[in-house]
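> Structural data only, the sequence is not supplied:
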């Protein structure tokens, strides 16, 4: 706890997110593209906070069109500052100086590097503090270092230079330890150095020149090697975005499986970063769990299911169905080929069969909606049975209207319920009925339009005396 408090008090995280992302070929800012359902910028800022650094400054591009999206992705407590001119990483960090106030140390990361973990950031801050370094570099050893700056060391292992590939000799190009671009800096020193960085031949100012200045001044330059080289992947185009998605998905599924969730085919299972799944749940192939979906324990999800922003209670099953922004209780069965649209709430012990659509409706406990039906803007009580082909006719061409079905109602096949309408408790409709007015409790209605029918009279059997009795 004391260590985290020291981090909160003495560190500031700066996340650079002002790059144009030209290679993405997108009107959308690069760092707002999503990986596993979450903007890349959110992954980056969340990792910084999870490492214990609570003060976060994000450097964003000019233009107010996306300001709210940047703030939402960075988090409400993040401070956004604008880099008015795209003049390189050194000037981007300099833009954050006033917002960063006066911490002892700066942790620098990037909004297009969504895979760096809190554990790796913690390793960087811990090494920087322990070694009292001026600069600490996060490095990685990669199978193919093409395109990256190489970490050059002397015989004693000390860093002597970061050499960009365009300037590297054949011997330097053979080095597979690369500069990730993630650094920790002594704050007082870095703020004093940034204005002194010379302009490069491309007209920009780069942080690698700050590192070179530290080496020339015989300042302490430390390194931390990432345990997994994939963490330092930067996303510059759609190909790298897909690779980041694949890697993040594997990380998420591994966490779920180690937590007691069975994933029958990870290669065809897609789970967003904000999803939670309870132990002993089985996720079958071709399943997508999106947004803030919450799955309970001992559930069966899939195959071929899409759940987006859904809460599912324990012991429930969703097979080959699409569910969005809905709540599903315990011991519920949905599917196959059904759709639950936004605003739907399903109580416990409900059965929803195949090819049923439910929209903005509340379904009471123990209710059965077997197949081929539409339930929209409706409230169903407990133990209701909806026959095949039933439709709540909720739209009159101008407005949507409510259907209310009370407890223990039996709705016959192909019934049309023309809203607004209330079906009283224990009532029944005959097959093919078109109900246009309220049905009283206990009544049975049939026909077009549906009308009540009286129970047939029961003829009393007259006992005829037998002869001789």
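Here it is on my side, so go on. Everything quoted here is computed from the prediction, not taken from an experiment.

> From here on, just use CA atoms for contacts and neighbour counts.
Fine.

> First-to-last residue distance for stretch 203-213?
With C-alpha to C-alpha, to the nearest Å as the measure, stretch 203-213 spans 19 Å from end to end.

> same deal with stretch 152-165?
First residue to last in stretch 152-165 (C-alpha to C-alpha) measures 12 Å.

> Give me the contacts around that stretch.
The contact list for stretch 152-165 (C-alpha atoms under 8 Å, 6 or more residues apart in numbering) reads 146-151, 172-173, 175, 179, 208, 211-212, 215, 221-222.

> Can you list the residue ranges for helices in the chain?
2-10, 40-50, 67-74, 89-94, 97-100, 118-131, 170-173, 187-193, 208-216, 238-258 (DSSP state H).

> And the third one, what does it pack against?
Taking 3 or more C-alpha pairs under 8 Å, 6 or more residues apart in numbering; DSSP states H and E as the contact definition, the neighbouring helices and strands of helix 67-74 are helix 40-50.

> want to compare, so here's the second one:
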């Protein structure tokens, strides 16, 4: 990735989740795949992608996560999400970093998604450089059931519809929300501050930025990536699945004829 101005990149990694479904006292992002914490893989991929600035949002009750970040990425800024009120709220916990980052791109990553590749971060960034105000990673799934659907038209992303709110027609869409997003820095805070919490959970959802951006006449684009890249680890079964994918990538790297990228393996 080019580091040339005027598009420096700030990656904000959301790592404040409690991970109650892991049934462990260990913070979710500290569970390991390939003998490295989930969060460690995301930090390594951001480094491999040439991200200039890093911020990590941690919980108020996870000192082990904060200490790990200090050791693994000492230059990263850390922010505490005092209350867990949704993804947009988590991102706004890093407001001081967002305020300073007035030009370029902001990428929003998740500390429990260890398989994302540097190439995907580069594609999201390039989409923003090419003129999009918001870029959303999406994936095609043969079993889209529980996932939010990406509603597109003529190359534009119009909205992200949660499965429980989708119409029967929308449920037939198999392009799904991958969670990872990118923002042009000059639009990021403006959009975040307009996200409300008028929903069943009373939370501030980052996905609402899509419709807000469209309403403001800004360009919003979906960037399709491989489903396995944005696998989030929320329970033991998903942790095992991530380990299997990691080991498969590791084996592929040892094959002379393989051109498969395995960015999560970067040290």
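Thanks, I have it. All values derive from a computational prediction rather than experimental measurement.

> picking up where we left off before, mean neighbour count, the helices of the first structure: which tops it?
Of all the helices of the first structure, helix 40-50 has the most neighbours on average by mean count of other C-alpha atoms under 10 Å, namely a mean of 24.

> Residue range in the second structure corresponding to that one, please.
Taken onto the second structure by TM-score structural alignment, helix 40-50 of the first structure occupies residues 38-48 there.

> returning to that earlier point: and the helices of the first structure as JSON lines, adding distance to residue 226 of the first structure?
Below are the helices of the first structure laid out as JSON lines (distance: least, C-alpha to C-alpha, whole Å):
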{"stretch": "helix 2-10", "distance to residue 226 of the first structure": "20"}
{"stretch": "helix 40-50", "distance to residue 226 of the first structure": "14"}
{"stretch": "helix 67-74", "distance to residue 226 of the first structure": "24"}
{"stretch": "helix 89-94", "distance to residue 226 of the first structure": "21"}
{"stretch": "helix 97-100", "distance to residue 226 of the first structure": "26"}
{"stretch": "helix 118-131", "distance to residue 226 of the first structure": "6"}
{"stretch": "helix 170-173", "distance to residue 226 of the first structure": "20"}
{"stretch": "helix 187-193", "distance to residue 226 of the first structure": "23"}
{"stretch": "helix 208-216", "distance to residue 226 of the first structure": "19"}
{"stretch": "helix 238-258", "distance to residue 226 of the first structure": "15"}
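
> and residue 418 of the first structure, which of those helices is closest to it?
Nearest to residue 418 of the first structure among these is helix 67-74; the distance by C-alpha to C-alpha comes to 42.3 Å.

> Could you list the residues in contact with that closest one?
Here helix 67-74 of the first structure has contacts from 32, 39, 41, 42, 45, 46, 58, 60, 78, 80, using C-alpha under 8 Å, 6+ apart.

> How about stretch 82-99 of the second structure?
Contacts to stretch 82-99 of the second structure, defined as C-alpha under 8 Å, 6+ apart, come from residues 12, 14, 16-17, 55-57, 59-60, 77-81, 108, 185, 188-189, 192, 195, 202-206.

> Now do the end-to-end distance for it.
End-to-end distance for stretch 82-99 of the second structure, by C-alpha to C-alpha: 19 Å.

> that older thread, relative to residue 114 of the first structure, which of the contacts of stretch 152-165 of the first structure is nearest.
Checking these against residue 114 of the first structure by C-alpha to C-alpha gives residue 179 as the nearest, at 16.4 Å.

> Tell me the residue in the second structure aligned with that closest one.
When the second structure is aligned by TM-score structural alignment, residue 179 of the first structure is paired with residue 177.

> ok now do its match, which residues does it touch?
Per C-alpha under 8 Å, 6+ apart, neighbours of residue 177 of the second structure: 136, 137, 138, 139, 147, 148, 149, 150, 160.

> Any idea how many residues pack against the first one?
Residue 136 of the second structure sits with 27 neighbouring residues when counted by other C-alpha atoms under 10 Å.

> got it, and the third one?
Neighbour count of residue 138 of the second structure, defined by other C-alpha under 10 Å: 25.

> One more: the last one?
Residue 160 of the second structure is flanked by 21 other residues according to other C-alpha under 10 Å.

> From residue 124 of the second structure, how far off is it?
Going from residue 160 of the second structure to residue 124 of the second structure by C-alpha to C-alpha gives 17 Å.

> next one: the second one
The spacing between residue 137 of the second structure and residue 124 of the second structure, counted by C-alpha to C-alpha, is 8 Å.

> Please apply the same query to the first one.
The span separating residue 136 of the second structure from residue 124 of the second structure equals 8 Å under the rule C-alpha to C-alpha.

> Give me the common contacts of the two.
181, 182, 223.

> now those: which count as buried?
Burial by neighbour count, 16 or more other C-alpha atoms under 10 Å: within these this picks out 181, 182, 223.

> No further queries at this time; thank you.
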